[in-house]
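Asker: one predicted model, sequence on top.
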Amino acid sequence: MSDRHLRPDEIELLLDGEEGFGVAPLRAHVWSCLACQGELEHARELMLALDTLPDFSPSAAFSDRVMRQVQVFEPWHAAASRTMADLVPTSRPARIAAGFGAAVTAGLATAGATWAVARADMGVLLASLGLERFREQVVAAGSDVMVTVLGQPGLETLRSSSPEVMAVAFGGFVAAAGMGVMGLRALATSSRTSR
C-alpha cells in the first residue's frame, strides 16, 4: 500500500468510519504517509464546514420551474396503458359490463373476420359486380349528358367514329365546359364589384 496515495473513495471510507477487511491497510497507510494524513485532515475539515452550513429548502415553485424545462419522454406503450386505464370504469358492476361488452365485440369481430376470409371468393365476386354496376352508371350518366349536349344523332355519330375523334370531341367538350364555368365566375365577380 505504500507505493501509492489514497484515492478519494478510500479517504471517504475512512471519514465515514467504515469497518471491514480492506480498511485496516488504509489506516496503516495514513499513519505512515504524511501526504495522505494531510488529505484526510483536509477532507475532515471540509466535512465539518459543510455540516455547519444552514439547511436550505427550495421554494415550492422550484420543482415546477425545473420540470417545465425537462423534456420528458413517455414511451408509446406507457401512454397507451395510461389512456386505457382512464377508460376502465371504477365500479365493479360497470367493469363487469364493460368486460362483457368488450368480449362480445371481440367475438363478433373475430367471427366476421373468419367469415370474410372463408368467403373471400364471394367478396371478390360482389366487388366486381359492384364495380361493373358503377361503371354502367357512369357510362349511362355520360351518355345522358352527351345526348343533352349533342342530341341523339350526334351521340350516334360520335359512337361510330374512331377513338381519336372521340378523344378530340371529349377534349372540346371539357374545354367548352371549362370556359363556361370561367365565364360564369367572371360574371359573378363583376356583378359583386359593381355594387
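Answerer: Great, that's in hand. Numbering: from 1, shown residues only.
Asker: going by C-alpha atoms from here, please, whenever you check contacts or count neighbours.
Answerer: Fine.
Asker: next structured bit after the strand or helix carrying residue 98?
Answerer: Using DSSP states H and E, residue 98 sits within helix 92-118. Downstream of helix 92-118, the first helix or strand assigned by DSSP H and E is helix 120-160.
Asker: now do that following helix and helix 92-118, the angle between them.
Answerer: Angle of helix 120-160 versus helix 92-118, following axes from the mean of the first three to the mean of the last three Cα atoms, to 10 degrees, is 60 degrees.
Asker: tell me which other helices or strands helix 120-160 touches.
Answerer: If you count contacts as 3 or more Cα pairs under 8 Å, 6 or more residues apart in numbering; DSSP states H and E, helix 120-160 packs onto helix 163-193.
Asker: chain center to the helix it packs on, what's the gap?
Answerer: Taking Cα atoms, centre = their mean, to the nearest Å, one finds the center of helix 163-193 at 45 Å from the center of the full chain.
Asker: the structure to be compared is supplied as follows:
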Amino acid sequence: MIDRHLRPAEIELLLDGEEGFGVAQLRAHAASCSVCQAEMASAQEIMLALDALPDFAPSPAFADRVMSQVQVFEPWHAAATRTVEQFIPASRPARLAAGFAAAVGAGLATAGATWAVARADMGLLLAQLGLERSREQVVAAGSDLASTVLGQPGLDALRGSSPEVMAVALGGFVAVAGMGVVGIRALASSSRTR
C-alpha cells in the first residue's frame, strides 16, 4: 500500500488504463483515498474536455512559412558535394569522358609529386649553391669594407692573424666608430644650445 498521494504521472497512468508493475498498488490507493479520487475525477474531466475539442490542421503553407525563417546549417562536406554535382555532366558518355580526364589529371599530379620528391636532392643542392653564393658575396663585401677602412696592408695583416686577433681588431673598430658617433652628436648638440 502507498502511504502518500498519487503524483500527476501516476494519475495519468491510471486514467489511460495502463497495466504493469506497481499499477495494482496505485489502483488500491486510489480506491481508498478520497483526495486522490477527487484528483482523478478532476483529471478525467479535463481529458474529456480535451477530447471534445475539434481537431485543427495547419494550413498547407504553414510549414513553408516556418522553414523560411529557420537558419539551416549545412555541413561543409554536403556543400562541397552539392557544388561538385553541378559540374558532373548529365549524359553517360560525357560522365565517362570527365571521369577519364579526372583520372589522367590525378595520375599526372601523382607522377609530378613523385618526381619532385625523388629529385629533392637536386633541390637541396641548388639551395646549398645559393647559400654558398650568398656567403661569398657577404665575405667579399666585408673584405671590401675592411680594405677601405684599414687599407690593403691592414687587411693583409688581419688575414694572416688568428681569429682572436681579428675579433679584437673588429671590437676595437666598433668601439672607435661608436666613440666617433657619440663625439659628433655631442658637438652637434652643443652647437645647437649656443
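Answerer: Perfect, thanks for sending it. Bear in mind that the values here come from a model prediction, so they are computed numbers and not experimental data.
Asker: who touches the helix or strand hosting residue 38 of structure 1?
Answerer: Per DSSP H and E, residue 38 of structure 1 falls inside helix 34-52. Defining contact as Cα atoms under 8 Å, 6 or more residues apart in numbering, one finds that helix 34-52 of structure 1 is touched by 5-6, 11, 15, 29-31.
Asker: same thing but at 10 Å, please
Answerer: When contacts are defined by Cα atoms under 10 Å, 6 or more residues apart in numbering, helix 34-52 of structure 1 is touched by residues 4-8, 10-12, 14-16, 26-27, 29-31.
Asker: from residue 100 of structure 1, how far out is residue 84 of structure 1?
Answerer: Counting by Cα to Cα, to the nearest Å, the gap from residue 84 of structure 1 to residue 100 of structure 1 is 16 Å.
Asker: do the same with residue 36 of structure 1
Answerer: 73 Å.
Asker: check contacts around residue 18 of structure 2.
Answerer: Contacts of residue 18 of structure 2 (Cα under 10 Å, 6+ apart): 10, 12.
Asker: residues contacting stretch 22-33 of structure 2, please?
Answerer: Identification of contacts with stretch 22-33 of structure 2 by Cα under 10 Å, 6+ apart yields 1-6, 10-11, 13-14, 17, 36-40.
Asker: what's the most distant pair in the residues you listed?
Answerer: Using Cα to Cα, the contacts of stretch 22-33 of structure 2 reach their maximum pairwise distance at 3 and 17, which is 21.9 Å.
Asker: could you report the distance from the residue nearest the centre of structure 2 to residue 83 of structure 2?
Answerer: Closest residue to the average C-alpha location of structure 2: residue 76 at 12.9 Å, with Cα atoms, centre = their mean. Distance, residue 76 of structure 2 to residue 83 of structure 2, using Cα to Cα: 10 Å.
Asker: again, but for residue 144 of structure 2
Answerer: Relative to residue 83 of structure 2, and taking Cα to Cα, residue 144 of structure 2 is found at 62 Å.
Asker: swap in residue 145 of structure 2?
Answerer: Distance from residue 145 of structure 2 to residue 83 of structure 2, counting by Cα to Cα: 62 Å.
Asker: can you check which part of structure 1 stretch 139-152 of structure 2 sits on?
Answerer: Across structure 1, nothing matches stretch 139-152 of structure 2 (TM-score structural alignment).
Asker: how about stretch 163-175 of structure 2?
Answerer: Using TM-score structural alignment, there is no partner range for stretch 163-175 of structure 2 in structure 1.
Asker: which element is residue 56 of structure 2 on?
Answerer: Residue-wise, residue 56 of structure 2 maps onto no helix or strand under DSSP H and E.
Asker: er, residue 64 of structure 2 actually
Answerer: Going by DSSP H and E, residue 64 of structure 2 is part of helix 62-68.
Asker: moving C-terminal of that helix, what's the next helix or strand?
Answerer: Next element after helix 62-68 of structure 2 (DSSP H and E): helix 76-87.
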